[in-house]
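In: below are the sequence and a predicted model for it; my questions follow.
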Amino acid sequence: MTDQAMTVTHTANVVEDLAAVRQRTLALVSHLATEDLERQIAPIMSPLVWDLGHIAAYEDLWLAHRHAGMELLRPDLAALYDAFETPRAVRGDLEILGYDDAVAYLDEVRARTLAALEITGPDPVLHEMVLQHELQHTETMRQAMAIAGLLAPGEPTLPPLTTPEGWLHVAAGTHALGASDAVFSYDNERPRHAVDVDAFAIALRPVTNATWLHFVEGGGYVRREWWSSEGWAWKEEYDITHHASVAAGDPDAPACHTSYFEAEALARWCGARLPTEAEWEKASARLDGVGHVWEWTASTFGGYPGFEAFPYREYSEVFFGDRYHVLRGGSWATHPRVATATFRNWDLPERRQIFAGVRLARDLGEPT
C-alpha cells in the first residue's frame, strides 16, 4: 500500500469517527424541547445549547484555524464560547446562539473541517483531541439533563452489580503510572513514570446504594467523627444528606452522585479509606464494576514529574493544586474512547452533579 493510500484510509476513518460522534451528540438532545435546550438548568451547568456552540467553536479553533491555518469562521463568538472567558454561572445571561443557529454553526464548522482534511490530512493528536472533547461534553450535558430530569428514557443505566462483596489484595511493588507514548493521552497522563506502591487491599466492586443507605441509617450525616473539617462545614452549611438517586436506585447498583466529602466520610464509617490513584490504576485491570460510576481517589490533581502542558495549559495545568481531587474509571455516560485506565478526571470535593461513586481501599494488615 502506498503512503498516499494509507493517508486516505486514515482520513476516511477520521471522517467516519467525526460523523459518528456528531450523530451521537445530536441524538442525545433530540427528544428535548427547544425551551429546555436553551435555558440554564443550574448555575453550575451550562445551557445545553452553549455546549453545542462551544463544541463547534473548539473544533473550528483547533482543526480549521490552528491546524489548517484558516481564519476563524466566527471570530465574534470566540470569547462567548471560551470556557475561561465565560464561566458557567453567567452563560445563561449571555446572548448565545439558539438551538437552530447552534446546529447551523456545527454544520458550517464541520464543512470546513472536512475541507481542511482533504488538504492537510489528519493530525494524530489534534483530531483525536477534538473527537474526545465532544464526547466529554456529551457527558457534561447528561449531567445537566439529570439535574433537570431530562435524561432520555432508560437513562441512567446503572444495573445491579453481580460481583459479591470482597477485597482484592495487591502486593507491594513498582507500578508504571500514566500513559505510554504509543497511545493518545492527555498531558496530565504523561510522562509515564515508576512509583512504589505499598501492599493494599481494594474492594472488588464500588459501594452500592444499599451500603450507602446503611451509612445513612447509622447516622452518616449526623455523626461528626467520620467527616473532615471542610466536609462537615460544607454539609452543615448546605444541609446535605444523601442524594435522592441513592434511595431511588436499585439497592445493588453502584451509588452515584456522591461528593468527595461524602465518599471520604463513608470510607471512614467502613473503617477504610479511598485509594490513591496509583493504587487504583495498578489494580484497575483486575477490578469489577469499573465504568458504572467515576470513582473518587484520595489524590489531589497535579502534574506528574516532568509534566509539560500540551497543546494548551488550560486543559489541565490551571487546575493543578489541592482544590481538586482525581476520579478514575469513567461512568455509564463516559464513552469508552475517553475512559481509558490512565484517564484522569478531576473535580471539586463538594460536587455531586458528576456521575461519581466510590470504591474502598485499606492498608494490608487491617481487617477485611
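Out: Perfect, thanks for sending it.

In: rest of the way, CA atoms for contacts and neighbours
Out: Fine.

In: and residue 348, how many neighbours does it have?
Out: Neighbour count of residue 348, defined by other C-alpha atoms under 10 Å: 16.

In: my read is that residue 113 contacts residue 64, right?
Out: Yes. Residue 113 is within contact range of residue 64, at 5.6 Å (criterion: C-alpha atoms under 8 Å).

In: give the buried residues for the longest helix anywhere in the chain.
Out: When the chain is parsed with DSSP state H, its longest helix is helix 3-28. The neighbour-count check on helix 3-28 (16 or more other C-alpha atoms under 10 Å) flags 8, 11-12, 14-15, 18, 21-22, 25, 28 as buried.

In: could the residues you listed be laid out in TSV, adding distance to residue 334?
Out: Below are these laid out as TSV (distance: C-alpha to C-alpha, whole Å):
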residue	distance to residue 334
8	30
11	25
12	25
14	20
15	21
18	17
21	13
22	15
25	13
28	13
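
In: now do the helices in the chain.
Out: Listed in chain order, the helices of the chain (DSSP H) span 3-28, 34-38, 48-59, 88-91, 99-120, 126-147, 209-217, 229-238, 244-248, 260-269, 277-283.

In: want to throw those helices into JSON lines with distance to residue 354?
Out: Listed next are the helices of the chain as JSON lines, based on distance: least, C-alpha to C-alpha, whole Å:
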{"stretch": "helix 3-28", "distance to residue 354": "17"}
{"stretch": "helix 34-38", "distance to residue 354": "19"}
{"stretch": "helix 48-59", "distance to residue 354": "16"}
{"stretch": "helix 88-91", "distance to residue 354": "15"}
{"stretch": "helix 99-120", "distance to residue 354": "24"}
{"stretch": "helix 126-147", "distance to residue 354": "6"}
{"stretch": "helix 209-217", "distance to residue 354": "16"}
{"stretch": "helix 229-238", "distance to residue 354": "17"}
{"stretch": "helix 244-248", "distance to residue 354": "12"}
{"stretch": "helix 260-269", "distance to residue 354": "11"}
{"stretch": "helix 277-283", "distance to residue 354": "18"}
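
In: and of those, who's closest to residue 333?
Out: Nearest to residue 333, of all those, is helix 126-147, at 5.5 Å by C-alpha to C-alpha.

In: quick one, that closest one and helix 99-120 angle?
Out: Computed by axes from the mean of the first three to the mean of the last three C-alpha atoms, to 10 degrees, the angle separating helix 126-147 from helix 99-120 equals 160 degrees.

In: could I get the contacting residues of residue 190?
Out: With contact set as C-alpha atoms under 8 Å, 6 or more residues apart in numbering, residue 190 has these partners: 178-180, 304, 307.

In: kindly recompute the last result at 6 Å.
Out: Counting by C-alpha atoms under 6 Å, 6 or more residues apart in numbering, residue 190 touches 178-179.

In: comparison target, given below:
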Amino acid sequence: MQQVPGTDRAETERLRERIATVLERARRRTVGLTECLDEAELVAQHSRIMSPLVWDLAHIGNQEELWLVRDVGGREAVRSDIDELYDAFKHARVDRPALPLLDPAQARVYVGTVREKVWDVLERTPLRGEGLLRDGFAFGMIAQHEQQHDETMLATHQLRTGDAVLAAPATPVVRTPVGGEVVIPAGEFTMGTDTDPWALDNERPAHPVHVPGFAIDAAPVTNEQFLAFLTDGGYDRPELWSESGWAHRQEAGLVAPQFWEQDGGGRWWRRVFGVMQPLRPQQPVVHVCWFEAEAYANWSGKRLPTEAEWEKAARHDPVSGRTRRFPWGDADPSELTANLGQRHLEPADAGAYPAGASPAGVHQLIGDVWEWTASGFDPYPGFHAFPYREYSEVFYGGDYRVLRGGSFGADEVACRGTFRNWDHPIRRQIFAGFRLARDLRSDEH
C-alpha cells in the first residue's frame, strides 16, 4: 500500500474504509435478492423486459472484474471468456435466457472470486491519482452499478409470481399527512455538480440555470389522488392523453397502475412482492408510466415539473442562496430523512419524513418513488463522457424521460440531489411515481 504522510494518509484510509463499506453493503443486498430463490427461479425470465436474475448476478461480477480487477488493479482476467455474455449492449434482455449463461452456483463462485481479488486491489490502490483513481471513483462507480442492478433485481421480484420471499419492516406511521403546494421563487441556482467525487458523468458539470417562479406539490401524488383520476374516467378520456400516450394506453390496455386489482366489491388492492394489500390512500402512487403521469397532470390542470425545477426544489436553499447535496442539507441520508436502500418494501405515506424536507417545505424528494419529470434526457452544457460513452452519451435524445429522487429500492450511494435516472415513457416496472407543478399566476410572482 502506498504510504501518504499525515492528514492525507488518514483521509485515504477513511476513504478506503468507506469504499469497503459500500461494496459490502451492495453485496449483502445482492446475496439477499438471490439466495431467497431456488435455481429454477433464478434462471427463469419473469418478464420479457427483464433479465433472468442469474444474468444480473454474473453481470455484476463481470463489471467489477473489468473495471477493478483488470483496469485499476492490472491483474489477469478471471473469466475473459464470458465478457460478451454479460455485455449489456451485446444482447437484448429478451434474448438473454437463451445464452450459455453461468448457472447460479457458477455465478456465485465467480462473483466471490472477483470480490476477493478486489479486496486486494483496494488494499494496494493509492486512491490519490487522477481519472478512475481520483477519490476512489472506480470503486464508487462499481458500488453504484451493483446497487442499480439490485434495484433492477428488486423490480424483477415484484414482477415474479408465486409466494412472497422478501420481508421488511413496515414504513413509519404518519400522524400529519402532507399536502398542498410550495411556491419556489424565480431565480438562478447551480444545477449539477463538480464537487461530488462519485457523481457520474451525466450529473456534470455544475452550471447556473435561471428558473422562472413555479409552484410544486409538497408531496408526491398519492394513491387516493390517483384513484380520483381513475374513477373520473381518466383512462377512458383521450383528451387527457397525448397522441402517443393514448396509442400506448390502448395498445397496452392500461386501466390502472400496474399491480392494482379491484375486487368484486369495488375495493382496490395492490400486489406488493407477492402479497395483496388494501390500497393505502396516502401512499405515493407507484408503478405508473410517464404517459399516465402526463394524463393525470392534464386532468388536474397542472403539469409535470421540469428537471431543473425538480432539482431547484430539492437542492436550492432560498435563505442562504447555496445549493445543497440533499433537500435537508449536506449530511448523508438516514432513516429519519429518506426511505432508501430497501429498508422497507414500499413507499412511505406522504409526510413520513419531515426531517428530510427541503428548506421551502417540499417533502420526500429523495427516496420512496422515482419521480417522472417533463424533461428528456440530454447532456448538460460542457458534458464530457467518463469513463465510457455507454453509461450516458448513447442514451441522450430519443424518447427517454428523466426521473429524479430515487425510490425505496435505491441505495444512498446511487441516489443524491444531482442523480439522473432515465427510461422510456412506457415503462411501469420501475418504482416510479410523480409530483406536479404549475406556472405561477401574476398575483403570485
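Out: Received it, and whenever you're ready, just let me know what you need. No experiment lies behind these values; they were computed from the predicted model shown.

In: which one, of the helices of the first structure, ends up nearest to residue 357 of the first structure?
Out: helix 260-269 (7.3 Å).

In: so the closest one matches what in the second structure?
Out: Aligned by TM-score structural alignment, helix 260-269 of the first structure corresponds to residues 290-299 of the second structure.

In: ok, stretch 126-139 of the first structure next?
Out: Stretch 126-139 of the first structure covers residues 138-151 of the second structure once aligned (TM-score structural alignment).

In: quick one: the strand ranked longest in the second structure aligns where in the first structure?
Out: Determined from DSSP state E, the single longest strand within the second structure is strand 370-376. Mapped onto the first structure using TM-score structural alignment, strand 370-376 of the second structure spans residues 294-300.

In: how far out from the middle of the chain is the matching stretch?
Out: Computed by C-alpha atoms, centre = their mean, to the nearest Å, the chain-centroid distance of stretch 294-300 of the first structure equals 12 Å.

In: again with stretch 182-200 of the second structure
Out: 18 Å.

In: strands of the stretch 201-350 of the second structure, start to end?
Out: Assigned by DSSP state E, counting those that start in this stretch, the stretch 201-350 of the second structure shows strands spanning 207-211, 214-217, 260-262, 268-272, 275-278.

In: okay, those in TSV with distance to residue 8 of the second structure and mean neighbour count next?
Out: Shown next, in TSV, are these (distance: least, C-alpha to C-alpha, whole Å; neighbours: other C-alpha atoms under 10 Å):
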stretch	distance to residue 8 of the second structure	mean neighbour count
strand 207-211	30	14
strand 214-217	43	22
strand 260-262	54	16
strand 268-272	47	17
strand 275-278	51	13
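
In: need those in a markdown table (columns: distance to residue 38 of the second structure).
Out: A markdown table is the format used below for the strands of the stretch 201-350 of the second structure (distance: least, C-alpha to C-alpha, whole Å):
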| stretch | distance to residue 38 of the second structure |
| --- | --- |
| strand 207-211 | 49 |
| strand 214-217 | 43 |
| strand 260-262 | 27 |
| strand 268-272 | 20 |
| strand 275-278 | 19 |
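
In: of those, which approaches residue 59 of the second structure most closely?
Out: strand 268-272 (26.4 Å).

In: any idea of the angle the closest one forms with helix 223-231?
Out: 120 degrees.

In: contacts made by strand 268-272 of the second structure with the rest, please.
Out: For strand 268-272 of the second structure, the external contacting residues (C-alpha under 6 Å, 6+ apart) are 259-262, 276-279.

In: trace residue 104 of the first structure over to the second structure, please.
Out: Matched to the second structure by TM-score structural alignment, residue 104 of the first structure sits across from residue 109.

In: from residue 255 of the second structure, how far off is its match?
Out: Distance of residue 109 of the second structure to residue 255 of the second structure, computed by C-alpha to C-alpha, to the nearest Å: 44 Å.

In: again with residue 304 of the second structure
Out: Distance, residue 304 of the second structure to residue 255 of the second structure, by C-alpha to C-alpha: 21 Å.

In: repeat for residue 75 of the second structure
Out: Note on residue 75 of the second structure: its distance to residue 255 of the second structure, by C-alpha to C-alpha, is 53 Å.

In: of the contacts of strand 268-272 of the second structure, closest to residue 97 of the second structure?
Out: Closest approach to residue 97 of the second structure among the contacts of strand 268-272 of the second structure (C-alpha to C-alpha): residue 259, at 24.6 Å.

In: how far away is the closest one from residue 47 of the second structure?
Out: For residue 259 of the second structure, the distance to residue 47 of the second structure - C-alpha to C-alpha - is 14 Å.

In: what is the neighbour count of residue 372 of the second structure?
Out: A count of nearby residues for residue 372 of the second structure, using other C-alpha under 10 Å, gives 31.

In: show me the contacts for it.
Out: Counting by C-alpha under 6 Å, 6+ apart, residue 372 of the second structure has contacts 403, 434.

In: roughly how far does it sit from residue 179 of the second structure?
Out: 19 Å.

In: ditto for residue 409 of the second structure
Out: Counting by C-alpha to C-alpha, the gap from residue 409 of the second structure to residue 179 of the second structure is 24 Å.

In: neighbour-wise, which of the two wins?
Out: Taking neighbours as other C-alpha under 10 Å, residue 409 of the second structure and residue 179 compare with residue 409 leading, 29 against 17.

In: alignment lookup: that one to the first structure.
Out: Under the alignment (TM-score structural alignment), residue 409 of the second structure pairs with residue 333 of the first structure.

In: how about its match: what's its closest non-neighbour residue?
Out: Using C-alpha to C-alpha, 6 or more residues apart in numbering and skipping the chain neighbours, the partner closest in space to residue 333 of the first structure is residue 139 (5.5 Å).

In: quick check: the gap between the one you found and residue 32 of the first structure.
Out: Residue 139 of the first structure is 16 Å from residue 32 of the first structure, by C-alpha to C-alpha.

In: again with residue 150 of the first structure
Out: Residue 150 of the first structure is 8 Å from residue 32 of the first structure, by C-alpha to C-alpha.

In: again, but for residue 85 of the first structure
Out: In this view, residue 85 of the first structure and residue 32 of the first structure are 28 Å apart by C-alpha to C-alpha.

In: looking at those two, which is more packed in?
Out: Legend: neighbour count by other C-alpha under 10 Å for residue 85 of the first structure and residue 32, higher for residue 32 (14 against 10).
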